[in-house]
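> Here is a sequence together with a model predicted from it:
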Amino acid sequence: MKRLIQNPNLTLFYDERFLSNPVIKEHAPLCKEYLIAIKNVLDISLTEYNRVYVQRIDLRYPSHYAGHNCGDISRFFSSLKEKIKHDLRKKNKVDKFILRYVWVREQLSSENPHYHVALFLNKDVYFCLGDITKDSDNFSSMIKGAWASALGIEYFEVKSSVHFPSNSTYYIHKGKNTYQEEYQQCFYRLSYLAKIDTKIYSNGLKNFSTSRK
C-alpha cells in the first residue's frame, strides 16, 4: 500500500472498486481512509432511516470576500442545523432529526479554498432542494442562508457562491430491490470527495471531515 508523502497516515487507493462498490477511478489516487469514512456516514444513515436522501453541494467564497478561516465550514453546519430545527418546528414536525455530512476543502489556483459537501438526510422529512432559482422557503434557500451566516454576510452575496451540481441528488431505499443499485450509484458519486488532487496537506489544516454521530 502506497502512502501519501505529505501525510503518511493516508493510504493511496487506485482500484476500480472499494468493498465491492465502484469508485471514480479517473480521479485516482483516492484516499482509502476517506472512502472508509464516507461509507461509514452513509451506512449509519441507512441504519437509522429506511429512506435516505443524499445531496451534494459546493460552497465557494464570493469573489470579493477576504479573510476566510477554517471555522467557516463549522459555522455553516451549525447554522444549517438551526435553520432545519426552526423549519421543523414551524411545520409541527418534532421528530428527532440528525443532519449527517461529509466535507472536503480544496484549492487549486484561486485565492480562497472551496468546499465539496455531501448532506445525508431522512427522506421522509426532506427529499429535495426545491426551486434553486427562487429565494423561497425551501431547502436550497436554507443552505444558502447558512453559508451567508457562516461568512457573516448577506444572503444575496452568496447566491452565486453556493452551487448545486448536476445529478447531485440521490435516494436510497432500504429493503427495495433497487437498493444495491441506488447505494452503489450514490457511493460512486461520493467517492469523488476522496480524491487526493487539489487538497492541500502542507498547511496543517483539516481538509476532510464528517459528522460524528
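Sure, I can see it. Numbering: from 1, shown residues only.
> can we go C-alpha only for contacts and neighbour counts from here?
Noted.
> can you pull out the strands in the protein?
In the chain, the strands defined using DSSP state E lie at 3-4, 7-13, 17-18, 21-22, 30-31, 51-59, 100-106, 114-122, 162-163, 169-173, 208-210.
> And the contacts of the longest helix belonging to the chain?
For the chain, the helix with the greatest residue count under DSSP state H is helix 72-90. Under the criterion Cα atoms under 8 Å, 6 or more residues apart in numbering, residues 94, 99, 142-143, 145-147, 149-151 lie in contact with helix 72-90.
> take the one below as the second:
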Amino acid sequence: MYYEIYKYSKYLGLSVNSNHDFNEVYLRSVHKVLSSALNEHPRTLMFHVVLRYPENQLGGIEGSISRFINSFREKIKADCERKTRLHKNVHRTSIRYVWCREYSESMKEHFHVFFLLNNDTYFRLGNYFSPKEGHLTWMVNTAWASAINISWENMPGLVEFAGCKTINARRIASSHVKERDGVLRDSFESAFHWMSYLCKVATKAYGDSVRNFGCSRN
C-alpha cells in the first residue's frame, strides 16, 4: 500500500509527536473529524479506548471493528430514546470516531478508537469497574463483547479506557495548559496531538489487504 510519510513536528500548525513518522492521509482525516465535531458541538467529549481479543485467540475476527462501531451507535440511539420516553431533556449528538488497527511486539492484533460526542449529551464515561446500563463504559464494553461474540462475563481486560477530556471550540490563549511533555496547549491542540498517535506508521501491518485505519464521514 502506498502512503505519504510525514516527518514534521507540526501539522497545520498543530503539534504531533516528533518521535514518530506519520501517515499524512491519516493526519488529514483526524483533523477533519476533530474539526467537524467541534463545528457541530462546541463542547465535545472525546475519549480513547483500546480493544483487545481474548488471550487464547490467535488472530483477529474479520469485521469486528465495524460491528463494534455499529453496535455502539445503536446503544447511543437506544439510550437517547429511553431518556426521551422518560421525559428527560436529551441533547442530540452525532457520533464521530477514528480508529486504527495495530500489532503489539507479540503480534497480537488490537484497536485504538477515539470517540467524539456532544458534551451536553454525555459529560463523563461512567463507572470503569462496574459499568451500568446507560453509562458509556457499559456501551463500549457490551458493544465489543457483541462484536467478537463473547459473553459479558468474559470481558475483563479486553477493553481499556485510556483517557477522556472535554474539547472547547474556542481557542484562546488563557485556556492553554502545560502537558506532560512541557508544552502549553489549548484543548483543540491537545486533542489533535493525542489523536495523532493513531496516525503513526509503526506497529501497523501494510499489504495484508486489511484496513489499518478508519473514521466517521459525517
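Yes, it's here. Quick caveat: nothing in here was measured; it's all calculated off a predicted structure.
> Can you calculate the TM-score here?
Here the TM-score for the pair of chains, by TM-score structural alignment, normalised by the length of structure 1, is 0.89; 203 aligned residues with a Cα RMSD of 1.7 Å.
> Reformat the strands of structure 1 as JSON lines; add mean neighbour count and distance to Ala37 of structure 1.
Listed next are these as JSON lines, based on neighbours: other Cα atoms under 10 Å; distance: least, Cα to Cα, whole Å:
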{"stretch": "strand 3-4", "mean neighbour count": "14", "distance to Ala37 of structure 1": "17"}
{"stretch": "strand 7-13", "mean neighbour count": "16", "distance to Ala37 of structure 1": "12"}
{"stretch": "strand 17-18", "mean neighbour count": "15", "distance to Ala37 of structure 1": "12"}
{"stretch": "strand 21-22", "mean neighbour count": "17", "distance to Ala37 of structure 1": "14"}
{"stretch": "strand 30-31", "mean neighbour count": "23", "distance to Ala37 of structure 1": "10"}
{"stretch": "strand 51-59", "mean neighbour count": "21", "distance to Ala37 of structure 1": "15"}
{"stretch": "strand 100-106", "mean neighbour count": "22", "distance to Ala37 of structure 1": "8"}
{"stretch": "strand 114-122", "mean neighbour count": "21", "distance to Ala37 of structure 1": "12"}
{"stretch": "strand 162-163", "mean neighbour count": "19", "distance to Ala37 of structure 1": "24"}
{"stretch": "strand 169-173", "mean neighbour count": "20", "distance to Ala37 of structure 1": "18"}
{"stretch": "strand 208-210", "mean neighbour count": "17", "distance to Ala37 of structure 1": "7"}
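> how about those, which one is nearest Ile200 of structure 1?
strand 100-106 (6.7 Å; Cα to Cα).
> picking that back up, so which of the strands of structure 1 gets nearest Ala66 of structure 1?
Of all those, it is strand 114-122 that lies closest to Ala66 of structure 1, at 13.1 Å by Cα to Cα.
> against structure 2, where does the longest helix of structure 1 fall?
Aligned using TM-score structural alignment, helix 72-90 of structure 1 spans residues 64-82 in structure 2.
> how close does that stretch sit to structure 1?
On superposition with structure 1, the average gap between stretch 64-82 of structure 2 and its aligned counterparts reaches 0.8 Å (mean Cα distance after the TM-score superposition for structure 1).
> ranking the contacts of helix 72-90 of structure 1 by neighbours, who comes first?
Of all the contacts of helix 72-90 of structure 1, the most densely surrounded is Trp147 (29 neighbours; neighbours counted as other Cα atoms under 10 Å).
> Now check structure 2 for the residue matching that residue.
For Trp147 of structure 1, the residue aligned by TM-score structural alignment is Trp144.
> With Val23 of structure 1 instead?
Under TM-score structural alignment, Val23 of structure 1 pairs with Val16 in structure 2.
> mind listing what that match touches?
8-10, 192-194, 196-197.
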